[in-house]
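S.K.: Fold the following.
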Amino acid sequence: MAALRLGMRAQDIPAMRARIQTSISRSFSTSPCSGAGMSTRAAYNRGPNSSNSSPSPSLQQKIRQQSQSNLTSAAVSMLFPGTFVRPPKLPWRKPSAMFQYSRAITKSWATGIFTNMMYAFASKPTFFTRAMWKSKSSQALLTAKALHRSMAEALAAGNKAAINRVCVIKLATPLCATIDARPRWRRYGWELVKYNAKPRILCERISPMLDDTNAPLVRQMVVSISSRQRRVEYDDSPQGRGRVVPKSEKVADLVENIVITTTVNRQTWQQDEWRVFGTLNPTSLKNLEQEKQLLAALEAEDLEKHKIL
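M.R.: I've put the predicted structure just below:
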């Protein structure tokens, strides 16, 4: 599948630091067709004409409510820092590396369970009533399989409407550009031959979008999908008459770590539609160490910024 590979983990510390700072500030882009959105949290907190005068509290509230209403799963454009993708093979013969991976796996698993329990409890109207929100991870796993297949079929068929329906805007834009750049008479076919293993959840996160109790929650899940896929090209030119391009048919066994994302309304606890965010490579020990150092530095800066003199 010609899915877009996202380079979420930068190789150098300055670039990674800038990425995590952007993530920590929780900056989101919005769809051009979803109304008046926002580009950053500060932008809508300031409101219009912020350089000249400060808007009234009532106007700020209206701007904030309007901006929040446009924040859907399609607009999510950041990956949670600390997202861990387990490698397919662990270094069993290296005790030090195995210890680091074991700690990361345990931390990722415990964080997913704890946050789900925390928000389920927060959704209870009263202490003795049932929670309004449930994670339903097994259903999300089935949805990830369906989205993975739908995205691949839409990309092969050149169906940009379907791409925009199943992907976040940040992923749909380059995929649609890839479709537009194809040769005029070339047509592509894609088929999922079989699953080589059962898809499994590698990482799950849920966290607030913004520093506002009324803002939606963002939920992300990394699902490993191992499959055999067939890809072929057809020549639809007058000379080709729809025949298969010689040597274009390829069958490959792939393991893809697909990231799906959605939003949860904290007033109704209703979840938006899942969308494909992209794919991730397995997390290396170097990635783990870089993220650990950078997150520690950002936390130290945040504490210093809010330090009471």
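S.K.: When you work out contacts or count neighbours from here on, use the C-alpha atoms and nothing else.
M.R.: Noted.
S.K.: list the contacts for Ile24?
M.R.: Neighbouring residues of Ile24 by C-alpha atoms under 8 Å, 6 or more residues apart in numbering: Pro81.
S.K.: mind checking how far it is from Gln66?
M.R.: The spacing between Ile24 and Gln66, counted by C-alpha to C-alpha, to the nearest Å, is 22 Å.
S.K.: same deal with Asn159?
M.R.: 31 Å.
S.K.: Would you confirm that Val244 contacts Asp236?
M.R.: No. Applying C-alpha atoms under 8 Å as the test, Val244 and Asp236 come out as separate, 9.1 Å apart.
S.K.: shared neighbours of the two, anything?
M.R.: Contact with both Val244 and Asp236 is made by no residue, according to C-alpha under 8 Å, 6+ apart.
S.K.: Just give me the neighbour total for the closest residue in space to Arg5 that isn't next to it in sequence.
M.R.: Nearest non-adjacent residue to Arg5, counting by C-alpha to C-alpha, 6 or more residues apart in numbering: Thr279, 5.5 Å away. By other C-alpha atoms under 10 Å, 20 other residues sit near Thr279.
S.K.: now do the one 4 residues further on
M.R.: Neighbourhood size, Thr283 [other C-alpha under 10 Å]: 17.
S.K.: Let's see this one next, to set against the first:
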Amino acid sequence: MAASRLGLRAAGLAPMAASPAARPFSSTSQCARDSNIRKQVGRMYQNVTDQPSPRLQSAKQLQSLSQTNSAAVAMLFPGTFVRPPLSKFPRNAGPFFRFAYDAVKSWGTDIVQSLIVNLSSKPSFFKRALWKPKTALAVLSAKALHRSMSEAIAAGDKNTINKICVTKLAVPLLASIDTRPKSVRYSWELVRYNKTWRYPRVLSRKISPITREPGSPFVRQLVVAIASRQHMVKYDDSAKGQGRIIPGSEKEVDLVENVVITCTVDRNTWAQDEWRIFGTLKPTLAEDWEVEKHLLESLEAEEMSKHKV
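M.R.: Below you'll find the model as predicted:
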């Protein structure tokens, strides 16, 4: 059993940058527009049942957040762009460069949003920001969580799964453990990390308030690509099997997994709670991204029209 594969594939859409012709920019208005667009994505999706991209499905979840700790953050940020390998880029020159531009733009938007939040945490202009991204530590957390979760799935350790996974991910993982044959024992081992000169690396970083309400906490999300070699095997612990390896179950594979971790940040104290695993993502494909981009552009145009004088 490929224990490290989470079995859940989520995705969504990202708020587009505001038009230069819109009203003057501020961090408060930017966060408010981002939050409102995410809500509209969820409402619009209910009427968009014929869209081919499964990544749009997670937009519905953005309407139902009632808790604010990391365990309850069962959403993926709109516009989470996971850059695929060049072999997955469009072949023709025009679509290739458009897709490459969107990848760079998405990365730049993520950086700007992080800087906005950092500046908004400053008590005053000449004082240091209270919130710091500490991305390097977050990447280490992603590696540790990825390993702990894979080991816990193999061992059937429900307590660890509940502790390190968001509820939406933990529930089906726990259900899959309960349905396993009692006589089968699973083992997972991290053999080594691969291509350490390139991995792990951050593919997406986002932060935005959950709602437009004053004091609403921020949700922070990182997508970290992790390359590793993993060893998986199943044992027959029945009286007949006597703990022997089940034939054909032993595998050693090289994987690159885009692990999504999430946490919340208190807007008053700027304290961040523990990182948790949200799931894994497939690389973003050009055809799916075009559907999402057009939907968000129409939503942003509708939102901006409300603020015109």
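S.K.: Any idea what the TM-score is?
M.R.: Superposed pair, TM-score by TM-score structural alignment, normalised by the length of the first structure: 0.80. Supporting alignment: 267 aligned residues with a C-alpha RMSD of 2.4 Å.
S.K.: quick revisit: to which secondary structure element is the residue nearest to Arg5 of the first structure assigned?
M.R.: Assigned by DSSP states H and E, Thr279 of the first structure falls within strand 275-280.
S.K.: all strands for the stretch 101-250 of the second structure, in order.
M.R.: Using DSSP state E, counting those that start in this stretch, the strands assigned to the stretch 101-250 of the second structure run over residues 184-193, 201-209, 218-236, 244-245.
S.K.: The second one vs the first structure, mean deviation?
M.R.: In this case it means strand 201-209 of the second structure. Compared with the first structure after the fit, strand 201-209 of the second structure shows a mean deviation of 0.5 Å (mean C-alpha distance after the TM-score superposition for the first structure).
S.K.: and if you look at the first one?
M.R.: Compared with the first structure after fitting, strand 184-193 of the second structure has a mean deviation of 0.6 Å; criterion: mean C-alpha distance after the TM-score superposition for the first structure.
S.K.: Show me the longest helix that occurs in the second structure.
M.R.: As assigned by DSSP state H, the longest helix anywhere in the second structure is helix 93-120.
S.K.: isn't Thr72 of the first structure right next to Thr263, touching?
M.R.: Yes. Between Thr72 of the first structure and Thr263 there is a contact under C-alpha under 8 Å: 6.2 Å.
S.K.: what do those two both touch?
M.R.: Residues touching both Thr72 of the first structure and Thr263 by C-alpha under 8 Å, 6+ apart: Asp272.
S.K.: Which one's more surrounded, these two?
M.R.: Thr263 (28 against 22).
S.K.: which element is that one on?
M.R.: Per DSSP H and E: strand 250-264 holds Thr263 of the first structure.
S.K.: so that strand versus strand 217-235, what angle?
M.R.: Put simply, strand 250-264 of the first structure runs at 150 degrees to strand 217-235, going by axes from the mean of the first three to the mean of the last three C-alpha atoms, to 10 degrees.
S.K.: Give me the mean deviation of strand 250-264 of the first structure from the second structure.
M.R.: After superposition onto the second structure, strand 250-264 of the first structure sits on average 0.7 Å from its aligned residues (mean C-alpha distance after the TM-score superposition for the first structure).
S.K.: if I look at the residue sitting furthest away from the middle of the first structure, how far off is Thr126 of the first structure?
M.R.: What lies farthest from the middle of the first structure is Gln239; by C-alpha atoms, centre = their mean that is 42.8 Å. Computed with C-alpha to C-alpha, the distance linking Gln239 of the first structure and Thr126 of the first structure is 71 Å.
S.K.: got it, and Gly158 of the first structure?
M.R.: Gly158 of the first structure is 49 Å from Thr126 of the first structure, by C-alpha to C-alpha.
S.K.: Would you mind telling me which of those two has more residues around it?
M.R.: Gly158 (20 against 10).
S.K.: Would you mind measuring from the alignment partner in the second structure of the more buried one to Asp273 of the second structure?
M.R.: Here Gly158 of the first structure is matched to Gly156 in the second structure, going by TM-score structural alignment. In this view, Gly156 of the second structure and Asp273 of the second structure are 25 Å apart by C-alpha to C-alpha.
S.K.: Ok, Asp288 of the second structure next?
M.R.: Applying C-alpha to C-alpha to Asp288 of the second structure and Asp273 of the second structure gives a distance of 33 Å.
S.K.: does Pro54 of the second structure really touch Ala11, like I thought?
M.R.: Yes. Applying C-alpha under 8 Å, one finds Pro54 of the second structure in contact with Ala11, separated by 7.3 Å.
S.K.: For stretch 106-117 of the second structure, give me the average deviation versus the first structure.
M.R.: When the first structure is superposed, stretch 106-117 of the second structure averages 1.3 Å from its matched positions, counting by mean C-alpha distance after the TM-score superposition for the first structure.
S.K.: which part of the first structure lines up with that stretch?
M.R.: Going by TM-score structural alignment: stretch 106-117 of the second structure matches residues 108-119.
S.K.: Looking at Pro54 and Ala11 of the second structure, which is more packed in?
M.R.: Neighbours were counted for Pro54 of the second structure and for Ala11 using other C-alpha under 10 Å; Ala11 has more, 24 against 12.
S.K.: and the more buried one, what pairs with it in the first structure?
M.R.: Match for Ala11 of the second structure (TM-score structural alignment): Met8.
S.K.: what kind of secondary structure is its match in?
M.R.: Put simply, Met8 of the first structure is coil when judged by DSSP: H, G, I helix; E, B strand; the rest coil.
S.K.: which residues touch it?
M.R.: With C-alpha under 8 Å, 6+ apart, Met8 of the first structure has these contacts: Leu79, Leu280.
S.K.: ok, the counterpart of Arg147 of the second structure in the first structure to Ile258 of the first structure distance?
M.R.: The alignment partner of Arg147 of the second structure in the first structure, by TM-score structural alignment, is Arg149. Here the criterion is C-alpha to C-alpha. By it, Arg149 of the first structure lies 11 Å from Ile258 of the first structure.
S.K.: can you check Gln65 of the first structure too?
M.R.: Noted for Gln65 of the first structure: a distance of 32 Å to Ile258 of the first structure, by C-alpha to C-alpha.
S.K.: the more surrounded of these two?
M.R.: Between Gln65 of the first structure and Ile258, Ile258 has the larger neighbour count (other C-alpha under 10 Å), namely 24 against 14.
S.K.: Grab the nearest non-local neighbour of the more buried one.
M.R.: Distances taken as C-alpha to C-alpha, 6+ apart put Thr279 closest to Ile258 of the first structure, at 4.4 Å, once the chain neighbours are dropped.
S.K.: Who are the contact partners of the residue nearest to the spatial centre of the second structure?
M.R.: The second structure has Val260 as the residue nearest its centroid, 3.6 Å off, counting by C-alpha atoms, centre = their mean. By C-alpha under 8 Å, 6+ apart, the contact set of Val260 of the second structure is Ala142, Gln221, Leu222, Val223, Val224, Ile277, Phe278, Gly279, Thr280, Leu281.
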